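In: This is the structure alone, sequence omitted:
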């Protein structure tokens, strides 16, 4: 017992000596010790081109031309795609990417503060600034901003790198304030999974029609003509979604202990249906009195529904054509305007389907619980139980990258995939030419 107490005394004395030496600057082992304890482990071993330690937990990540833009709670920073060198950092509460290729820009702003800045993704230099907009939407071919004052609101479209408006659309004051970057508009929502970031596909093309919510109405804007073309009413039994250049009015009625749904599509300013059918676009839960509280899943021109016997169906929003009708047990894992990834009824196979070619394009085995996302550059499959991520060509199924990792896919670009685990970010390049 005495011997044990002696060793404890020596240990305490040694600790005191180390602390004194460190505080007086004579010798400080703590930084090296902390560096050893906090060293980074590869999150994409054998596949990553580079890996970087982030300054915090990212809110979003987007590939902007040859930069990887990381959004935190109160700041934005960019890394070079080639080597992962940090290019710039800026204080901001939100960011979004607009444009494509060399026309790409980064839009940043502050919460509860009007205005925004348009930055160069390589240098962070300010290209254009606005001091009055309350909300901004970013697309591959445009930036939209909304200004509201006592006299009303005005929606303005800009080329991503332009300095002169493309058009302006006045509108009466909206019923509530839209602010920040890309606030929700009546449309469709992406289909991914909890292991994949919802914004992995990056910005999309500005749709032909946009809906601005205004209490119990939706104001429809024609983005090609730059004018307000219609105002549509919606209530508890009706939900308005804008997709494929059409206004979809989904009606849900409770009868016989279940919900019955009907969808009618119109082409503003006309109110005559272009197409209509009985289909559940999953805008409500049957047990919630058929109250519709969410947008349908899909791309801009493709929506996912369920037929009266519970089988999934994909519908072209602009003309109502049935693009795919599932067999019992088949489920859509991901969908956009060009392709769908479908899980077979056995749960062991995923199939890629091309809407242009009208049939299945590729097949590959998958593990239980597989999730998927479709982006312009790759179909991303995440197998949580196997800790594996695979990126394939959405058209041919050719493997672009495959990584054994438990990281989460956050972004894709023409040349690669961004993965995040904790505060570690890795860039995984695609290894074959992207086809389809």
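Out: Thanks, I have it. Bear in mind the structure is a predicted one, so any value in this text is a computation, not a measurement.
In: use CA for all of it now, contacts and neighbours both
Out: Will do.
In: Pretty sure residue 382 sits against residue 366.
Out: No. At 9.0 Å, residue 382 does not count as touching residue 366 under the criterion of CA atoms under 8 Å.
In: Look at the two and report which has more neighbours.
Out: More crowded of residue 382 and residue 366, by other CA atoms under 10 Å: residue 382, with 28 against 19.
In: One more to weigh against that first structure:
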């Protein structure tokens, strides 16, 4: 650069600095915003919003998007990501469904919780005694204990806040706290590219199993009554699935573990169905009889493996085979109506009611939600109609899918959140 050019550049820099310092014109914030803005989460997103941190969870509640951080919760409008409200909380969970959904928040190591309107953040109901809360489409269930030996499980209507039932559960031998602590039911199949709670809150099951110092107290959620208390043997594991109490027994013999499953109906403990040789993958190691996990599956369906290495999906209520695979097929997602089966590089959507595959799609993994099947490929996310495989969205993105609603899904990449609308 010539001496004259250097002089002009220096003069321009001095002029800009003077204008900025006097408040006449400051280009630096705009320049920094341009430099620091990340690229699009996915092409064609209806909106994209930069978040204040990395979210713990993101959920759709009616026409609001609820973002949970480590120590706070905030809400945005679903239509255009307009900020709605924020609140200090250590955890948040969604109860209810659609326009009747509510946000349940609370603090760790602090009893009680709040039920908030998802659109305004206004408190609808609060509790000061509960140590644990479970959220469902049709109920909020909380556990309160007085002195550790007098505990009650209470169900509430999410929309009206009225009490549905309350039942004493005796003492609880260890602490159940915060939102949705693990219960002895099914262990859902998940994938790293989709949040574990992408399907939203489930329907309240007919029976709930509450763990209590080595035993399980079984609650009938229709009547709000304690109907059975089960204490499994050392070689057994109990899970409450599909309105039945499943007892899985693992017997070590000949260097391996032989499994058997018995499903009973409380309160009389009548046997409804049973299977010998059915492995529900309750042990970390197939030859280890120490059962440290819940049965694989989801909702009212359990996923097992027969003695020949073939996977089978079973209705937990009556023991019917919903699908029986071959040695080259494996189940990657399941709910009460459909399963996604992978074989080679192809995924198939299997309908239990029709007894056949209703769609096929290339992909590596998938997640089932009430509104769409999320199929994942290499840097691609495809949303399909569960019953037919019709494409609702097909985008190139490496973002993680956190929530799926009736009309679109929420994707998050780093601190950027985007709404991908269905066509």
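Out: Ah, there it is. Predicted model only: the values in this text are computed from it and were never measured.
In: Name the residues of the longest helix along the first structure that are buried.
Out: If you go by DSSP state H, the first structure has its longest helix at helix 2-23. Neighbour counts over helix 2-23 of the first structure (16 or more other CA atoms under 10 Å) mark 18-19 as buried.
In: Same question for stretch 255-272 of the first structure.
Out: 259-268.
In: Can you list which of those are found in strands?
Out: The strands, defined by DSSP state E, take in 259-266 from those.
In: Need those in JSON lines (columns: distance to residue 179 of the first structure).
Out: What follows is those, written out as JSON lines (distance: CA to CA, whole Å):
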{"residue": "259", "distance to residue 179 of the first structure": "34"}
{"residue": "260", "distance to residue 179 of the first structure": "35"}
{"residue": "261", "distance to residue 179 of the first structure": "32"}
{"residue": "262", "distance to residue 179 of the first structure": "32"}
{"residue": "263", "distance to residue 179 of the first structure": "30"}
{"residue": "264", "distance to residue 179 of the first structure": "30"}
{"residue": "265", "distance to residue 179 of the first structure": "29"}
{"residue": "266", "distance to residue 179 of the first structure": "29"}
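In: now, among those, which is nearest to residue 146 of the first structure?
Out: Closest approach to residue 146 of the first structure among these (CA to CA): residue 266, at 25.6 Å.
In: Burial check on residue 339 of the first structure, number of neighbours?
Out: When neighbours are counted by other CA under 10 Å, residue 339 of the first structure comes out with 25.
In: counterpart of stretch 217-227 of the second structure in the first structure, which residues?
Out: Using TM-score structural alignment, stretch 217-227 of the second structure lines up with residues 219-229 of the first structure.
In: Show me which pair in the ones in strands among the buried residues of stretch 255-272 of the first structure is furthest apart.
Out: Between any two of these (CA to CA), the greatest distance is 22.8 Å, for 259 and 266.
In: re earlier: could you give me the buried positions within the match of stretch 217-227 of the second structure?
Out: Of all the residues in stretch 219-229 of the first structure, those buried under the rule 16+ other CA under 10 Å are 219-223, 226-228.
In: Could you dump those residues into a markdown table with distance to residue 163 of the first structure added?
Out: Formatted as a markdown table, those follow (distance: CA to CA, whole Å):
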| residue | distance to residue 163 of the first structure |
| --- | --- |
| 219 | 27 |
| 220 | 25 |
| 221 | 22 |
| 222 | 22 |
| 223 | 18 |
| 226 | 17 |
| 227 | 20 |
| 228 | 23 |
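In: In strands, which of those appear?
Out: Among those, the members falling in strands (DSSP E) are 219-222, 227-228.
In: Enumerate every residue touching the equivalent of residue 102 of the second structure over in the first structure.
Out: Aligned by TM-score structural alignment, residue 102 of the second structure pairs with residue 105 of the first structure. Residue 105 of the first structure sits next to 64, 97-99, 118-121, 160-161 when contact means CA atoms under 8 Å, 6 or more residues apart in numbering.
In: need these in JSON lines with distance to residue 291 of the first structure and neighbour count, can you?
Out: What follows is these, written out as JSON lines (distance: CA to CA, whole Å; neighbours: other CA atoms under 10 Å):
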{"residue": "64", "distance to residue 291 of the first structure": "39", "neighbour count": "29"}
{"residue": "97", "distance to residue 291 of the first structure": "34", "neighbour count": "28"}
{"residue": "98", "distance to residue 291 of the first structure": "34", "neighbour count": "27"}
{"residue": "99", "distance to residue 291 of the first structure": "37", "neighbour count": "23"}
{"residue": "118", "distance to residue 291 of the first structure": "39", "neighbour count": "24"}
{"residue": "119", "distance to residue 291 of the first structure": "42", "neighbour count": "21"}
{"residue": "120", "distance to residue 291 of the first structure": "44", "neighbour count": "19"}
{"residue": "121", "distance to residue 291 of the first structure": "42", "neighbour count": "28"}
{"residue": "160", "distance to residue 291 of the first structure": "38", "neighbour count": "24"}
{"residue": "161", "distance to residue 291 of the first structure": "42", "neighbour count": "20"}
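In: if we take these, which one ends up nearest to residue 390 of the first structure?
Out: Using CA to CA, the contacts of residue 105 of the first structure come closest to residue 390 of the first structure at residue 64, 21.9 Å.
In: so how far is residue 299 of the first structure from that closest one?
Out: Look at residue 64 of the first structure and residue 299 of the first structure: by CA to CA, to the nearest Å, they are 21 Å apart.
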